[in-house]
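Undergrad: next one to model:
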Amino acid sequence: MPDHTGPIGWRKSSRSAQVDNCVEVGRVGDGAAVRDTKDRAAGFFTATGDQWSLFIRAVKANRFDRP
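TA: Below you'll find the model as predicted:
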């Protein structure tokens, strides 16, 4: 399980540099934390390193694309 002491280095995609409706990702232990840029105060959720790797692979394989 990721260390919940706080994400380090929030980042968002360079493709969304001019857009406010996106998410930011931060490193937490060996995993990741994700938060909504529109409501940063709402908190974030975390994923283990394995969960994050599986998610990234699924994104790259277009598993979340709409028909």
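
Undergrad: contacts, neighbours, all on C-alpha from now
TA: OK.

Undergrad: can you give me the helices in the protein?
TA: Assigned by DSSP state H, the chain shows helices spanning 49-60.

Undergrad: do a quick rundown of the strands in it.
TA: For the chain, applying DSSP state E gives strands covering 8-11, 23-28, 31-36, 45-47.

Undergrad: is it possible to export those strands to JSON lines including mean neighbour count and distance to Ala58?
TA: As requested, the strands of the chain are exported to JSON lines (neighbours: other CA atoms under 10 Å; distance: least, CA to CA, whole Å):
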{"stretch": "strand 8-11", "mean neighbour count": "12", "distance to Ala58": "20"}
{"stretch": "strand 23-28", "mean neighbour count": "19", "distance to Ala58": "17"}
{"stretch": "strand 31-36", "mean neighbour count": "21", "distance to Ala58": "16"}
{"stretch": "strand 45-47", "mean neighbour count": "17", "distance to Ala58": "15"}
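
Undergrad: one more to line up against the first:
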Amino acid sequence: MSIQQGTTHKWTKSSYSTGNGACVEVRSPETRVVAVRDSKDTGLPALSFSPDAWSGFVARVSRR
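TA: Prediction:
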């Protein structure tokens, strides 16, 4: 995923999201939480991760 970690109140769609229905959006409104949601159904609850957990996840999926 090509999402830079930083503080933003806007949802940012992953550059890897395409028209195949596998789309995620991320935002980091505070420095201690990263929120992730399904961009197709923004009414569903978002998942929350610590910045360290999110960075570790992104690093692992980026290696594949």
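
Undergrad: drop the TM-score for these two in here.
TA: Scored against TM-score structural alignment, normalised by the length of structure 2, the superposed chains reach a TM-score of 0.69; 55 aligned residues with a CA RMSD of 2.0 Å.

Undergrad: before we move on, the earlier item: need the strands of structure 1 in TSV (columns: distance to Ala61 of structure 1).
TA: Listed next are the strands of structure 1 as TSV, based on distance: least, CA to CA, whole Å:
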stretch	distance to Ala61 of structure 1
strand 8-11	22
strand 23-28	20
strand 31-36	20
strand 45-47	19
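
Undergrad: if I look at the closest residue to Val33 of structure 2 other than its chain neighbours, how far off is Gly56 of structure 2?
TA: Leaving aside its chain neighbours, Val33 of structure 2 sits nearest to Ser50 (4.9 Å; criterion: CA to CA, 6 or more residues apart in numbering). Distance, Ser50 of structure 2 to Gly56 of structure 2, using CA to CA, to the nearest Å: 10 Å.

Undergrad: same check, this time on Arg63 of structure 2
TA: With CA to CA as the criterion, Arg63 of structure 2 and Gly56 of structure 2 are 11 Å apart.

Undergrad: of those two, who's got more company?
TA: Set side by side, Arg63 of structure 2 and Gly56 show more neighbours around Gly56, with 12 against 6, by other CA atoms under 10 Å.
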